[in-house]
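Novice: Return atomic coordinates for the entry below.
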Amino acid sequence: MAGLGTGEILIIALVLVALFGSRKLPDMARSVGRSLRVFKAETDRSRADDNGSRSVSGAALEEQARLLEEQAARLRAQTSKA
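Specialist: Just a heads-up that it's a prediction; the model follows:
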């Protein structure tokens, strides 16, 4: 665990108990756990949105290219008639 030994973990736990008290530590641990779950869910959703937008933008780009080709063909046809 990041190079922390048993002694260091015990010292950190004692400092936390001294700072916040033994009654508030479980509530703090729950809130940290909830925050991490929310953060993970949001990052997963963001990744899914990024992956989805790439495929949508690729399809949108293909559609735009097709529309531009059609417009170019119409313009060529109009200029050749004139």
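Novice: Going by C-alpha atoms from here, please, whenever you check contacts or count neighbours.
Specialist: Will do.
Novice: Quickly note the distance from residue 6 to residue 16.
Specialist: According to Cα to Cα, to the nearest Å, residue 6 stands 15 Å off from residue 16.
Novice: One more sequence to fold, the one below, so I can look at both together:
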Amino acid sequence: MQATSGSALRARTRGNASALRTAAMGYAFVLPAFALYLFFVIYPFFVSIYYSLTKWDGAQPVKQFVGLANYARFLSDRRLWP
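Specialist: Predicted structure coming up:
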């Protein structure tokens, strides 16, 4: 009885190592796609929100934080609401 439970325990351990290796391979294949998604979608999204809250001409290194003033100016523009 002891030998059976010991061998079953060892077999289960090998199964866990195999499952762990399979999961690691899955993450290894997904990681490059996730990194590209972060770089080309998520990062530009948050940077554009940051830029929209600043007064910056694109050439000077100094950015002045203006908050929602850009949006208020845009929504009160007469060209938007004829």
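Novice: okay, residue 6 and residue 16 of the first structure: which has more neighbours?
Specialist: Neighbour totals were compared for residue 6 of the first structure and residue 16, and residue 16 leads with 14 against 9 (other Cα atoms under 10 Å).
Novice: The residue lying closest to the more buried one once chain neighbours are set aside and residue 32 of the first structure: what is the separation?
Specialist: Nearest non-adjacent residue to residue 16 of the first structure, counting by Cα to Cα, 6 or more residues apart in numbering: residue 25, 7.8 Å away. With distances taken as Cα to Cα, residue 25 of the first structure is found 10 Å from residue 32 of the first structure.
Novice: Name the helix or strand for residue 37 of the first structure, please.
Specialist: helix 24-81 (DSSP states H and E).
Novice: So what's the gap between that helix and the chain middle?
Specialist: Offset of helix 24-81 of the first structure from its chain centre (Cα atoms, centre = their mean, to the nearest Å): 12 Å.
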